[in-house]
Each structure stands twice: as C-alpha cells, then as structure tokens.
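Peer 1: Predicted coordinates and the sequence they were generated for:
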Amino acid sequence: MKNAFTHITALLSTCALLLTACGGSNTSTNSTNKIIPIGIAVAQTSNVALLGQEQVAGAKIAEKYFNDKGGINGTPFKLVFQDTAGDEAGTINAFQALINKDKVVGIVGPTLSQQAFSADPIAERSKIPVLGPSNTAKGIPEIGDYIARVSAPVSVVAPNSVKAAIKLNPNIKRVAVFYAQNDAFSKSETEIFQQTVKEQGLELVTVQRFQTSDTDFQSQATNAINLKPDLVIISGLAADGGNLVRQLRELGYKGLIVGGNGLNTSNILPVCKALCDGVLIAQAYSPEHPGEINAAFRKAYVDQYKKEPPQFSAQAFAAVQVYVEALKSLDQKSKVNQLQIQELRTELNKQLLTGKYNTPLGEIGFTPIGEVVQKDFYVAQIKMESDGSKGKFTFLK
C-alpha cells in the first residue's frame, strides 16, 4: 500500500506540473512556456494592405533580429498576427482576439488612424498597451493612458513637404487640395496641409473630396485643373492616391504634387507608374540614417526584398523594438514570466513610456501621454524610369 500511495502521489505531482506548463494556471502570463507573445494588428488584406504588408515585413525583421540577439534577456518572444483588414469592425475583432484569446502583452497597430479611434478604446478598457506604428492623426495618444505611438503626428511631418515644394518652385501661388473624406487620418492631415498653405501665403483655390474606395477621379481632377493650380496636395491612401496622381497627369496637370503619408509607400508605383514621377512626400524615416540598428535593419530588408526599406516597415520595426527593450528593462526588475498577465501589461505600459530607444527612425522617446518624441525628418521625391517599370524615393537635401 505504501508503494502504491507513493506512486499515486508522484503521478499527481507530475500532472500538476504538466498543467502549469500547458497554461493550466491563470496566475502568470501566456509565457509560462518561455515565449512572450506580442500582438501585431495591421491590415493584411483590403486596399489598406498596400501599407499593412510593409508593416508585417518590418515587424518580422524585428522579430528575427532581436530574438537572434537573445530576445528578452534570454527568453524568446513571438509575434502574433491578426489581420484588421481595412475597416473598423475588422480591427475591433483583431484587437479582441489578441487581448482575450492570444493573451499578448501588448499590441502594435492598427494601420490607419480611422481604425485606431475605434479599436484603441477597447485596449484602453482592457489595460493593455498599444503602440500605433502609423497612426498620425490628431488625438491618438489622448485616447487613453495605454495608447502611444511611434509615428510622428501629421502636424509635425506634413508641413515639410509643402515647404520643399516651394523651395523647388518659388513661383507657386495657387494650390488645389484633395482628401479622402471617409478616412480620419486624411481629414486630419488635410487640415494641416490647408493651414500650411495659408501660413505660406499661398492661395487655396479648391478643396476636392473623394472616398478611399474611389477609382474614378475625372470630375474632381478636371474641376481642379480648370482653376490652374501650381501645386496639388493629396491626402488619401496608396490605391486611391496613386490613381488620382495618374488621372491628374493624364488630364494634363504638369505642376508639382505633394502626397500625404498614406501615399508614402513604393506600392503606389505600380498604380501610377511613370506618372508617379516627381511626387513629393514627407518622411519620418530615411534608409540613410546613421547608426548600427538602422544599418542592420536596412541590410535585412534589402537582402530579402531587393529594395530600400520604406517608412511603414521602419516604424513597425521600431514599435517591436520598443516592446522588446521595455520588456528587457522590466525583466531586470522582476521576471516577466512570473507576473500575472494584467500586472505585466500594466507594468510594461509604465516602462515603455519612460525609455529612450535608438531605432531606425533615430532616437525616440515618449511624452507622459504617449506622444512620440522624434527629431529627424525628411522629404523624398519619387524618381521613376521613363517606362514606369521601376522607381525609387530620392531624399532631398
């Protein structure tokens, strides 16, 4: 009997250990298996995927780079991807899955500000940190204590491209503005563009509205061209913005074009092809930025994709980096694998806001409300080959 009792006791002990290892206990993070999950909620399908796919690329490069360097003080992390698609409903579903099913410690996403205004409040109520990789509209960090962004606000970035256009053509006097009225970011960005036009002493001759789902811009483009603008400014996304650029050129507009942040991707090049040539777009990232971390990121991206890394990939990389470095600092104080999931999320949020991070974007930090602090910005001009087969972003000095 004694031997039988000893055998049963040993079996019960083994079962208890197995339950703990398999996540049978709720007292610690989802990382009891020694892998720390970080959520990535970006658009992998829909028309927004032209931007979201670049974010996936940057995040995956960061995952490999930092895990190869030891992860979280020897503990690996994994990225858990959820597709937000292009609308608010898809983003809400993605956030809820990451928070409740995947038990991630924090979220990078979503792709659009429009989506952030709908989904970020869910993360705020769940007290899980969110880092917006490309949410630049006014009011994003103010959504709540757990909401921050690595993407500089449009109010800081957008004016640079208008000033660059004036430098290229000091004779600019008349300006036509186009914006996607169904997109929160585009509405926020166009306000900054229009304010900048007035501050520069230029005449705003027309404001034309469209939808991000539009493909035919002949009416708006014709109306604007008839007013003889010297400069056109477009706030939209890659697909609609690229089509608008193409149709403006096909209808005979020959002046400078400034594209907003939604056009800040090489994925617009197949849309407007040779007619993309000359478009100016302000940048929060340059592949030529000095520093070891950017050199490593740039090399990894070029090796895999055979082209220079775009801003959206660099910002996604930076967001993952912030989580990794904040988790490493937190782990030195108390082992993150031993914290309950909600405690870990709360302490991680506090930690990430206090750090300084040397990223591909340059050194960044955060204000107490989660606004990114960044000092390096640029303006690029698209240069296309005459047949429209290839093009690149050339950074202006």
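Peer 2: That came through, no problem.

Peer 1: use CA for all of it now, contacts and neighbours both
Peer 2: Will do.

Peer 1: For the closest residue to G71 other than its chain neighbours, give me its contacts.
Peer 2: Spatial nearest neighbour of G71, chain neighbours left out: F77 (6.2 Å); criterion: C-alpha to C-alpha, 6 or more residues apart in numbering. Neighbour list for F77: 35-38, 63, 67, 71 [criterion: C-alpha atoms under 8 Å, 6 or more residues apart in numbering].

Peer 1: I'd like the distance between F77 and F66.
Peer 2: 9 Å (C-alpha to C-alpha, to the nearest Å).

Peer 1: cool, V245 as well?
Peer 2: In terms of C-alpha to C-alpha, V245 sits 39 Å off from F66.

Peer 1: this is the comparison structure:
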Amino acid sequence: MNMTRRRFPIVLSTLAVMVTACTSANPGTSTGGAPQAAGTNGTIAIGVGVAQTSNVALLGQEQVAGAKIAEKYFNDKGGINGTPIRLVLQDTAGDEQGAINAFQSLINQGKVAGIVGPTLSQQAFSADPIADRAKVPVIGPSNTAKGIPQIGDFVARVSAPVTVVAPNSVKAALKLNPNIKKVAVFYAQNDAFSKSETEVFQQTVKDQNLELVTVQKFQTTDTDFQTQATAALNLKPDLVIISGLAADGGNLVRQLRELGYQGLIIGGNGLNTSNIFPVCKALCDGVLIAQAYSPETPNDINKAFRDAYVAQYKKEPPQFSAQAFTGIQVFVDALKELDKTAKVTQKPLPDLRVALNQQLLQGKYTTPLGEISFTPEGEIVQKDFYVAQIKMDPDGNNGKFTFLK
C-alpha cells in the first residue's frame, strides 16, 4: 500500500454510508488485555452509517436498502468462507457532527473492521479523518467531491469523482438540443459537494464554448427559490444546471417550471434519486442526470442485485443503492481473500483492519457498477458511465430514469 498519500486539511463536504465489522454489542478490549479477535461471536459485523434522518435521508434510505440486499446476498452465498456478515446500522443524519458521532460509535463501541460511508462528502471531510487515525478502512459510497481519497491512507471510495461523471450530462444536453447557447447555474453554497460539483459544471460550460449567464447560490435548507429563479430566467437561459440535494433541488426544479422555464434542466448527483419525484412531481419530467450505474450492467451480480431490488421495492434500483451494495461487496471480497491465508475471525481486530485496507486496494471486483478497482491512493477505477432522463407518468406521481443511448 502507498503510505505516502497526501492528506488534505479537514474541510466541510457532502454524501455517505458506513460498513463496520462489529463483533458484539459492546466488544471492547479491557485495559491491558489482548485485542479481541474479529469474529468472537461467530459473525463479521459490517456497520452501515448513513443519513437515515434529516433532509439527506432521501439519499441515505436508498443506501440502507442496497446494504441490506448485499447482506442477504452474501450470507446466502456463505458469507466470509462460512462466517456470516452482520450489518450494524448507524444514523449519521445530515450534518458533520452526526457523521462524527456515528464513526466514533462504530469504531470505539462497535469495534468496526471497516466503514462504508458517510452519505455526504461534507460529512466525509469531517468524519473520515477519525477513522483514518484509528486505522479503520473507509469506503465512501457516495462521496464524489474532489479530495476524498486524499484524506488519508485508510480512505477509498466506490463513487466516481464528479470531475469524471458531471461533464457527461452537459454533453448529453447538447446532443438533445444543439442550439443551447446560454446557461444558468444554481448551487448550494453550504454544501461542499455541491460547491465542488458546480466548479466542474461551470468549467464544462466554458469548455463547450457556452455562455454562463448567471451563477445563483442557495442553501440546502431553502424551500423558496423565487428570487434566484426569477433573476436567472430574466436572462433567458437555454439550459439550467442545479447542484444541490434532492429536497432543495426538487423544489428548485418545480419553481423554475412554474415560472415558465421550458428548456433543459441538468441535475447534479444530489438529485440522482427517485425520492425527488414526490417533490417536483410531473415537473420533474425531462431532467437530465449523469449516472455511475445502470440497471442494465451485464453481469451476474448486477442481475442478482437488480432482481432482489425490484422484487422488494417494485422499481429499478438507483445509483445510491448500487454503490452501497458495492461498498459492502468490496469488504466481503477482500475479507474472503484474507481468509484464504489466515482465518479473519481469529485475527486481532487492529491487525485485521490494516490487512483489510491493504487487500481491498489490491483487488479487482465485478460489481453492479461493472468492473472496478482502486488506485494505490484509494480512487475508484471505473470504465462505464451513463446519462439518464427522468420520465414521469401522466399522473405525475411516479416516474423512472430512462437511460439515453
């Protein structure tokens, strides 16, 4: 493993899930005692710490769904060479302190072997350093802001960076409407991911020789966007790009349409969830969103994941569920490899954490996201990306992501 990875200062950011390997409800090590083995209770517990409450819960709930499907799938296949995995859920809520508390609980009380999370990049910049100092491997399932893998040696992600994904939606918009000239950009200024994403969008607009007519700021807690929307629409943009979360972004889409805007709208990764449908209803129709996952990914594990998701939720699986499933899969596959040479259930937990971090960075994985691997720094290496357009049913109550060819 590359032990010279640069560390960025702790700043604020946005998106997360958490996988922990707990061994009991309170399996701590007594003062002066030997470290407890990872599988004392006959399971390897994987904690999932995501935003189950707050305005970020629209994303975190999808991550919990993906993680639970992974738990059943891998246990049905024998777990870690016969040792079951067990999820331990922690709610990070929607702020940095919530993520910090969840990480500390999973590391110190839960005795985690690894963490998949948190939901937001904003939270990751505050919570990941805690895990890194404790030498607990972290896999970010939805942390796409610049600088996440550089937080520390024990931080990786299965969510492709915004610099790779975001430009695809602008190019797709130009294919749908080659006459686009003027672009208005909106972003949540209190969210680190949205600030990172909007920089990419704005640079892509310039690279495509389009005119950036205005940049409007808002807060993720805002519900009224009349002032910003009116100011932007007075400039007659042909394309609107929004970087925010599902609730605020969905409300902004709705209010833009209600004010008469009929052009294309691009939503950033924070709007990449069917949970925005109840927010903007029929007015969600036509929004473009770049994707790091397609339900059509042609491999057996994606088929199993998709079938299980559709059977339980009666709709196609979203990206956030697929990435959470993948985060757990990476830990499981890496643990299986370690177990081939020495039983992971017998390893002292601190040793297992270090070995697990080294192994997961070396592996290659066939996942619902396709074939992935990691750089020595912990960045995901992923080949395939997509763009989807929201298509709402005539009644405006339900919709789906239709993938563009």
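Peer 2: Alright, I've got the coordinates. This is a predicted model, so every value here is computed, not measured.

Peer 1: Now the TM-score, please.
Peer 2: For these two chains in superposition, a TM-score of 0.94 is obtained (TM-score structural alignment, normalised by the length of structure 1); 377 aligned residues with a C-alpha RMSD of 1.2 Å.

Peer 1: before we move on, back to that, need the contacts of F77 of structure 1 in JSON lines with distance to G201 of structure 1, can you?
Peer 2: Listed next are those as JSON lines, based on distance: C-alpha to C-alpha, whole Å:
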{"residue": "I35", "distance to G201 of structure 1": "56"}
{"residue": "I36", "distance to G201 of structure 1": "53"}
{"residue": "P37", "distance to G201 of structure 1": "51"}
{"residue": "I38", "distance to G201 of structure 1": "47"}
{"residue": "E63", "distance to G201 of structure 1": "47"}
{"residue": "N67", "distance to G201 of structure 1": "51"}
{"residue": "G71", "distance to G201 of structure 1": "52"}
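
Peer 1: Show me those residues that map onto helices.
Peer 2: Counting by DSSP state H, the contacts of F77 of structure 1 place 63, 67 in helices.

Peer 1: Which one of the contacts of F77 of structure 1 is nearest to L231 of structure 1?
Peer 2: Nearest to L231 of structure 1 out of the contacts of F77 of structure 1 is E63 (C-alpha to C-alpha; 41.4 Å).

Peer 1: list the contacts for the alignment partner in structure 2 of the closest one?
Peer 2: The equivalent of E63 of structure 1 in structure 2 is E71 (alignment by TM-score structural alignment). Counting by C-alpha under 8 Å, 6+ apart, E71 of structure 2 touches 85-87, 328.

Peer 1: Return the entry from those with the maximum number of neighbours.
Peer 2: I328 (32 neighbours; other C-alpha atoms under 10 Å).

Peer 1: okay, stretch 171-181 of structure 1 sits on what stretch of structure 2?
Peer 2: The aligned range for stretch 171-181 of structure 1 is 179-189, by TM-score structural alignment.

Peer 1: Of all the residues in that stretch, which ones are buried?
Peer 2: 180-189 (16 or more other C-alpha atoms under 10 Å).

Peer 1: residues making contact with it?
Peer 2: 174, 194-195, 198, 202, 205, 210-220, 232, 236-244.

Peer 1: Would you mind writing the PyMOL command to select the buried ones in those residues?
Peer 2: To isolate the buried ones among the contacts of stretch 179-189 of structure 2 in PyMOL, judged by 16+ other C-alpha under 10 Å, type:
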select buried, resi 194+195+198+202+205+211+212+214+215+216+217+218+220+232+237+238+239+240+241+242+243+244
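
Peer 1: So the equivalent of K299 of structure 1 over in structure 2: helix, strand or coil?
Peer 2: Correspondence of K299 of structure 1 to structure 2, assessed by TM-score structural alignment: D307. Using DSSP: H, G, I helix; E, B strand; the rest coil, the structure places D307 of structure 2 in helix.
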